[in-house]
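*Asks:* whatever this is, show me its structure:
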Amino acid sequence: MPDFSVIIPCYRDEKKLHSLLKQLQRMPKCVNEIIVADGDSSITCRDICNAGGASWLPCLPCRGQQLSTGAAIAQGDVLWFLHADARISNNAFTAMKDALQRGAIGGYFTFRFDVPRQWPARILEPAIALRCRFGVPYGDQGLFILRKSYFAAGGHAPWPLFEEVPLVHGARRLGSFAALREHIFVDSRRWQRDGWWRRTWYNRKLALKFACGATPDVLAERYQ
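*Replies:* Reported below is the predicted structural model:
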């Protein structure tokens, strides 16, 4: 089993981070380190990291910069990028190890909404899988990549949104970027709050504007 460095960007999401760190503590002993890149430089976040066996790294509140800053100090053979509100499966490390042994340089997990799930989730999840096949999986799908390949691919862009797009394109030029069947469970609170179809349409509009040349900084202001 290769050594993994887990890198988690966090911004005022300490409750979810605490839950994720507890999950990681129960995983097989292949985690070399956990780095939490805190965009709020919160003392509460620092205390949660200390209690959860993670290194606390205060950063600017920009997800792309948080991720690249964490990756720059990571020492593991494999970098695994997780959002603070993710829930991971018990077989996550085995799935990644198997993909790497088959020759992949990295990959991503299958998107699945966490509970409480409503009926639109059964439609949106296959649509997201199709988007990933022909487009780009986003950071909430637990991207992982060999450390040397991460830097060869150019790393994360220093953007607040769509920071993983250049990385995934670069990784796919280097080798196989595997789509794992194993699920990663994505927090559904934004869809619950805004409405499933309204949130989905809003996300698609952002992606379309990005594809048409809008800058991530401008889009991030609208996203907030």
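
*Asks:* going forward, measure contacts between C-alpha atoms and count neighbours the same way
*Replies:* Will do.

*Asks:* so I8: helix, strand or coil?
*Replies:* Secondary structure for I8, judged by DSSP: H, G, I helix; E, B strand; the rest coil, is strand.

*Asks:* so what's A99 up against?
*Replies:* Counting by CA atoms under 8 Å, 6 or more residues apart in numbering, A99 touches G106, G107, A178, L180.

*Asks:* wait, a strand at it?
*Replies:* No. Counting by three-state DSSP, one finds A99 to be helix, located in no strand.

*Asks:* and it, how far from A179?
*Replies:* Relative to A179, A99 is positioned 9 Å away (CA to CA, to the nearest Å).

*Asks:* need the residues touching each of these two.
*Replies:* Counting by CA under 8 Å, 6+ apart, the common neighbours of A99 and A179 are G107.

*Asks:* nearest to G154, of the contacts of A99?
*Replies:* Sorting these by how near they are to G154, with CA to CA, puts G106 at the top with 14.1 Å.

*Asks:* got a list of what the closest one touches?
*Replies:* By CA under 8 Å, 6+ apart, the contact set of G106 is M96, A99, L100, L143, F144, I145, L146, A171, S176, F177, A178.

*Asks:* another for comparison:
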Amino acid sequence: MHLSNGFQLDQNARLSVIIPVFHDTRPLLDLIDDLKPLGRLVHEIIVVDGAQDASLDSLLSANHVQLFRTNPERAGQMNFGAQQASGDILWFLHADTRLTKETVSDLVNFIQCPKTCWGRFNVHLEPSGFLLKIVAWFMNHRSALTAISTGDQGMFVNRVAFNRVGGFPSQLLMEDIELSKRLKRLSRPFIPKSHIITSSRKWQREGIFKTIFTMWYLRFIYWRGASAEQVHRIYYRRKSQ
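*Replies:* Presented below is the predicted three-dimensional model:
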């Protein structure tokens, strides 16, 4: 593996899946089941628990999953998982993500692509509906135009490139956006034609239009120079209203 004239990976590159969790037991087990068909491509699955959930120990050991515990901060959890990983590619997934059968070939295509060091998937929101299909369409096209990814899009990255940009920044929100900004200075993202499935529970619980407005507003003020701490305070103040 090298990054001198490109981002060529060995054809036998190993994939480390890193999943930060916080009280996500049921969807996490479904995701682990989805990862099993990837076979040898997945070198290891690393779960980083921020909730100190004792019930995970026996559940994950039965599935040959490595479990670590840290403070409940997503950027810190993912960075910690990356430090424990030994794979050539780091794949960061949310616990409520579900995979599709095209995932294997898409990741193999990434391994064989010498011009890019990172990527993300398009998303499909489920349970879905007319408005949520429009939301997913805008999420995917915005990300394609800006080369900025969010965590629910299943970001994957060459570990050398991840280390080169310093991993996820230590901040409470927008860590995925900031990592994307750093990585796109190295290359454009690899975007598979297929999608992964992301839970729409947050959109349904908090309201579709309210969630759209809140997320676009937060990204706008962050782009205008608000700190991640300010964005975090505004987000949780709005969420409690």
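
*Asks:* aligned partner of A71 of the first structure in the second structure?
*Replies:* Using TM-score structural alignment, the partner of A71 of the first structure in the second structure is A82.

*Asks:* mind listing what's buried in the helix or strand that contains its match?
*Replies:* Using DSSP states H and E, A82 of the second structure sits within helix 74-84. Residues of helix 74-84 of the second structure classed as buried under the neighbour-count rule (16 or more other CA atoms under 10 Å) are R74, A75, G76, Q77, M78, N79, F80, G81, A82.

*Asks:* swap in stretch 112-130 of the first structure?
*Replies:* For stretch 112-130 of the first structure, the neighbour count (16+ other CA under 10 Å) marks R112, F113, D114, A121, L124, I128, A129 as buried.

*Asks:* residues contacting the last one?
*Replies:* When contacts are counted by CA under 8 Å, 6+ apart, A129 of the first structure touches T110, F111.

*Asks:* which element, helix or strand, includes the equivalent of it over in the second structure?
*Replies:* Residue pairing (TM-score structural alignment): A129 of the first structure is matched to N140 of the second structure. In the assignment (DSSP H and E), N140 of the second structure maps to helix 130-146.

*Asks:* give the aligned range of the next helix or strand after that helix in the first structure.
*Replies:* Sequence-wise, the next helix or strand downstream of helix 130-146 of the second structure (DSSP H and E) is strand 156-158. With TM-score structural alignment applied, strand 156-158 of the second structure matches the range 144-146 in the first structure.

*Asks:* centre of the chain versus the strand ranked longest in the first structure, how much separation?
*Replies:* In the first structure, with assignment by DSSP state E, the single longest strand is strand 177-186. A distance of 11 Å separates the centroid of the chain from that of strand 177-186 of the first structure, by CA atoms, centre = their mean, to the nearest Å.

*Asks:* mean shift of that strand relative to the second structure?
*Replies:* Its aligned residues in the second structure lie a mean 1.1 Å from strand 177-186 of the first structure after superposition (mean CA distance after the TM-score superposition for the first structure).

*Asks:* what about the strands in the second structure?
*Replies:* Along the second structure, counting by DSSP E, strands occupy 15-21, 42-49, 66-69, 89-92, 97-98, 118-119, 122-126, 156-158, 195-199.

*Asks:* residues near the residue lying closest to D140 of the first structure once chain neighbours are set aside, how many?
*Replies:* Distance criterion CA to CA, 6 or more residues apart in numbering; nearest residue to D140 of the first structure, sequence neighbours excluded, is H83 at 5.8 Å. Residues near H83 of the first structure, counting by other CA atoms under 10 Å, number 24.

*Asks:* which position in the second structure pairs with H83 of the first structure?
*Replies:* Using TM-score structural alignment, the equivalent of H83 of the first structure in the second structure is H94.

*Asks:* tell me how far the match of A129 of the first structure lies from T150 of the second structure.
*Replies:* Going from N140 of the second structure to T150 of the second structure by CA to CA gives 10 Å.

*Asks:* can you check F162 of the second structure too?
*Replies:* 16 Å.

*Asks:* okay, these two: which has more neighbours?
*Replies:* Set side by side, F162 of the second structure and T150 show more neighbours around F162, with 21 against 18, by other CA under 10 Å.
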